[in-house]
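**Student:** sharing a model prediction with you, sequence too.
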Amino acid sequence: MSAAGHPPEPRTADGPSPPGAVPQVFPYQGSKRALAGRILSLFPDGGVPRLVEPFAGSAAVSVAARHRGLASAAHISDVNEPLMALWRLVIEDPRRLIDEYTRLWNEQLADPRAYFLRTRAEFNATKRPELLLYLLCRCVKAAVRYSRRTGEFNQGADHRRLGARPGNMADRIRRTSVTMRGSAVTTGGYEDALVGAEPEALVYLDPPYQGTSGAPDHRYLRGLRRDSFAEVLQRAVDNKVSFVVSYDMVTEDNTYGLALPGELGLTHRHVVAGTSSQATLVGRRRVTVESLYISPALLARLGGAGALDGRLGLEPAAPGPGP
């Protein structure tokens, strides 16, 4: 409590991005920002002509790859239509998005708690992408939640913060827009984008974890069945598509979901991914280990398993548990 006995004023989220840092418009639980460097190490030397990122979310890998000049073009997609509409604004109309976010941020100041609830209700009724940006910047731990019954956004606000200040958000949007300029943005499933990718491209897949996609809080708009996912991956292997999959996650004492089937012929490695955001939500701190699966076509382009371990910084004699 403050000296006057009133609750402290909410804080803004953070300051401007350091010069040269990979830009990020909005926080998103499950974002691969912490793991992006490891994933980028799996790009063939010289980069790729096109990076495809279904399950886009924050598109952390696409943004990082474009920022570092490893992908000449990018294609991001997701089944979450308002999210992809937000990405279109970021890339194609950043000025409008900056103006709308600035308006929303300033309007909330009179009563941030009530404003968040009104904006959430308005988003659920209209699906306007600028409202989604505001909600992503204000909701608890950037942990998006959708009602299991209605599919509506139902996560609460983090009342300690007001979200990024308009000036900082404007800088993030401008930098990300420049980085992702010319990228393709589509709404839909991952199947065609993966299976139809050309041999020279690289596909990065970050599907919802098995242990959370069917949970009662229904974090995602649509779950993902392991057997159906494996069938599509097999088609991509048969088509010699180069892809990387982030899949089951392991914490210090838990594993979420089953490994992908061994008959797919994917090369499996475990890499440290940082602190579990899900554990943080319930007041615990756990180190998480991410499973990466590399397709045979990509492994051949990288020079085999030994080269793969070197790129990931792993000891060749201890590549991690297999599927």
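**Tutor:** Good, I have the coordinates.
**Student:** please count neighbours and contacts with C-alpha atoms only from this point.
**Tutor:** Fine.
**Student:** setting the sequence-adjacent residues aside, check what's closest to residue 91.
**Tutor:** Nearest in space to residue 91, with sequence neighbours left out and distances taken as Cα to Cα, 6 or more residues apart in numbering, is residue 177 at 4.5 Å.
**Student:** for the helix or strand hosting the one you found, buried residues please.
**Tutor:** Residue 177 is located in helix 166-179, with elements delineated by DSSP states H and E. Buried residues in helix 166-179, counted by 16 or more other Cα atoms under 10 Å: 166, 169, 170, 171, 172, 173, 174, 175, 176, 177, 178, 179.
**Student:** all the helices of the stretch 51-200 of the chain, in order from the start?
**Tutor:** Ranges of helices within the stretch 51-200 of the chain are 60-67, 81-92, 94-107, 112-126, 129-138, 166-179, 191-195, based on DSSP state H, counting those that start in this stretch.
**Student:** how about JSON lines for those, with distance to residue 12 added?
**Tutor:** Output for the helices of the stretch 51-200 of the chain, formatted as JSON lines (distance: least, Cα to Cα, whole Å):
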{"stretch": "helix 60-67", "distance to residue 12": "22"}
{"stretch": "helix 81-92", "distance to residue 12": "21"}
{"stretch": "helix 94-107", "distance to residue 12": "10"}
{"stretch": "helix 112-126", "distance to residue 12": "12"}
{"stretch": "helix 129-138", "distance to residue 12": "9"}
{"stretch": "helix 166-179", "distance to residue 12": "10"}
{"stretch": "helix 191-195", "distance to residue 12": "38"}
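**Student:** what's the neighbour count on the residue lying closest to residue 195 once chain neighbours are set aside?
**Tutor:** Nearest non-adjacent residue to residue 195, counting by Cα to Cα, 6+ apart: residue 236, 4.6 Å away. When counting by other Cα atoms under 10 Å, one arrives at 23 neighbours for residue 236.
**Student:** this is the comparison structure:
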Amino acid sequence: MGAGKRVRFAVLPAILALGDQVLLSGIHSRKPHAVPLPDGTQLSTSTSLNAKHFEDIDIVIVAVRTNAIWGVLNALNDIPRKKDISIVMDTPPLRLSDFVKMRTFSGFKSVIVGEDWFKLSPILLIKDLITRGAIGGALHQIKLDRMSYRYHGLVTLRSIAGTRWFRSIKATMAEDGKTSYSVVTGNGISCRAILPRDYTRGTLYVAGNRGWISNHVPDGDAGDGHLIGFPLEESGWYQPISLDGNMLPSDAVDQNVTSLPLEYLEDNTAINRLKIRGYARLVEDLMTDNVEYDIIDGLYDYFATAAVERLKRFCDLPVRNSQQSVLRIVLSLHQYERQTPECYL
């Protein structure tokens, strides 16, 4: 649903990279468009929201303007077999006034947010190293220096930390005048996010009780560490991610991404290539009913971001031995009912 920049830049390339795993049934847009494909042909969009177009659809990706979201969702709610359809909200209705409309999501098989950040290859590698105890059994600190943007940064922090909520977030000024967020995750890990984003110079740093993981060697005596190589070179289509100087293997979808003609991509920056692969992982997970970031997660992170931007701080309280929080429970009061695959954009 939608044929704008987000679809052309990342969503459609990600679907194409999945190859035979999915069948692209069609693209809907408010006005007729001809969307280019890698082979030089074009796909004409549909402008009808008639339920018959969704008879054999398993996944609907909604990537429309904010003011069009509720009209699209109302139309999708009229589909008789909506309990069999999963929705990916790439542009979720993340405004405080939208909370009262949460029941619109009820009855679909699942509703997730099209958040690709926590599915980027470097983030997954860091989480795997933490799980394997590569930096010790206790995680002490996470720092995103010019490697985050608004709630996307919050998603990244709590994904690495392994929690779904924050105890506190405070906006301050860094030494060089940049905005800095001091964050404590639900499981008590101290984090820092420094803005604005600058992916060519930014640093991601994670410290445990026996070492660190980063894309730059930290200053001082930081102990043993693991150095990640980001594919940020612009000279070629694809630079495999590396760990301690060793290139890591790629999978079939990685190879499909690299097979897309570079000139086909409207945004061929390295970070967007990473996001294409990350988005493909979201759809892969959804095909196996693996939902990590649903609409409640999206609303939670937006609420926290809005509070910090307006009030300079945010706080939440633990419930159920710190596995839940007060705000998440409030948001979940309107939780949808959750219950392989053809895809409709």
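**Tutor:** Good, I have the coordinates. As the structure is a prediction and not an experimental result, all values here were calculated from the model.
**Student:** TM-score of the superposed pair?
**Tutor:** Remark: TM-score between the superposed chains equals 0.32 [TM-score structural alignment, normalised by the length of the first structure]; 137 aligned residues with a Cα RMSD of 4.6 Å.
**Student:** element containing the residue nearest to residue 195 of the first structure, please.
**Tutor:** Assigned by DSSP H and E, residue 236 of the first structure falls within helix 226-238.
**Student:** for that helix, packing partners?
**Tutor:** helix 191-195 (3 or more Cα pairs under 8 Å, 6 or more residues apart in numbering; DSSP states H and E).
**Student:** C-terminal to the helix it packs on, what's the next element?
**Tutor:** Criterion used, DSSP H and E; the element after helix 191-195 of the first structure is strand 202-205.
**Student:** mind listing what's buried along that next one?
**Tutor:** The neighbour-count check on strand 202-205 of the first structure (16+ other Cα under 10 Å) flags 202, 203, 204, 205 as buried.
**Student:** can you add distance to residue 107 of the first structure and give the buried residues of helix 166-179 of the first structure back as TSV?
**Tutor:** As requested, the buried residues of helix 166-179 of the first structure are exported to TSV (distance: Cα to Cα, whole Å):
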residue	distance to residue 107 of the first structure
166	12
169	16
170	17
171	20
172	21
173	20
174	22
175	25
176	25
177	25
178	28
179	30
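**Student:** quick check: residue 227 of the second structure touching residue 211?
**Tutor:** No - the pair residue 227 of the second structure and residue 211 does not pass the contact test of Cα atoms under 8 Å, sitting 11.0 Å apart.
**Student:** quick check: the gap between residue 238 of the first structure and residue 297 of the first structure.
**Tutor:** 10 Å (Cα to Cα, to the nearest Å).
**Student:** ok, residue 186 of the first structure - contacts?
**Tutor:** By Cα atoms under 8 Å, 6 or more residues apart in numbering, the contact list for residue 186 of the first structure reads 75, 76, 77, 78, 84.
**Student:** could you dump the residues you listed into a markdown table with neighbour count and distance to residue 312 of the first structure added?
**Tutor:** Output for the contacts of residue 186 of the first structure, formatted as a markdown table (neighbours: other Cα atoms under 10 Å; distance: Cα to Cα, whole Å):
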| residue | neighbour count | distance to residue 312 of the first structure |
| --- | --- | --- |
| 75 | 20 | 25 |
| 76 | 24 | 24 |
| 77 | 24 | 26 |
| 78 | 20 | 27 |
| 84 | 22 | 31 |
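**Student:** strands - which of the residues you listed land there?
**Tutor:** 75, 76, 77, 78 (DSSP state E).
**Student:** hmm, the second one is touching residue 185, no?
**Tutor:** What that stands for is residue 76 of the first structure. Yes - at 5.2 Å, residue 76 of the first structure counts as touching residue 185 under the criterion of Cα under 8 Å.
**Student:** if we can go back for a sec, name the helices or strands packed onto the helix holding residue 177 of the first structure?
**Tutor:** Helix 166-179 of the first structure packs on helix 60-67, helix 81-92, helix 94-107, going by 3+ Cα pairs under 8 Å, 6+ apart.
**Student:** list the contacts of residue 272 of the first structure.
**Tutor:** Per Cα under 8 Å, 6+ apart, neighbours of residue 272 of the first structure: 287, 288, 289, 290.
**Student:** need the max-distance pair from those residues.
**Tutor:** Spanning the widest gap among the contacts of residue 272 of the first structure are 287 and 290, at 10.0 Å by Cα to Cα.
**Student:** shared neighbours of the two, anything?
**Tutor:** 272, 273.
**Student:** which one's more surrounded, these two?
**Tutor:** Between residue 287 of the first structure and residue 290, counted using other Cα under 10 Å, residue 290 has the larger neighbour count: 18 against 15.
**Student:** quick check: closest non-adjacent residue to that one.
**Tutor:** Using Cα to Cα, 6+ apart, the closest residue to residue 290 of the first structure is residue 249 (4.9 Å).
**Student:** quick one, what contacts residue 184 of the first structure?
**Tutor:** Residue 184 of the first structure makes contacts with 74, 75, 76, as judged by Cα under 8 Å, 6+ apart.
**Student:** lovely, talk soon.
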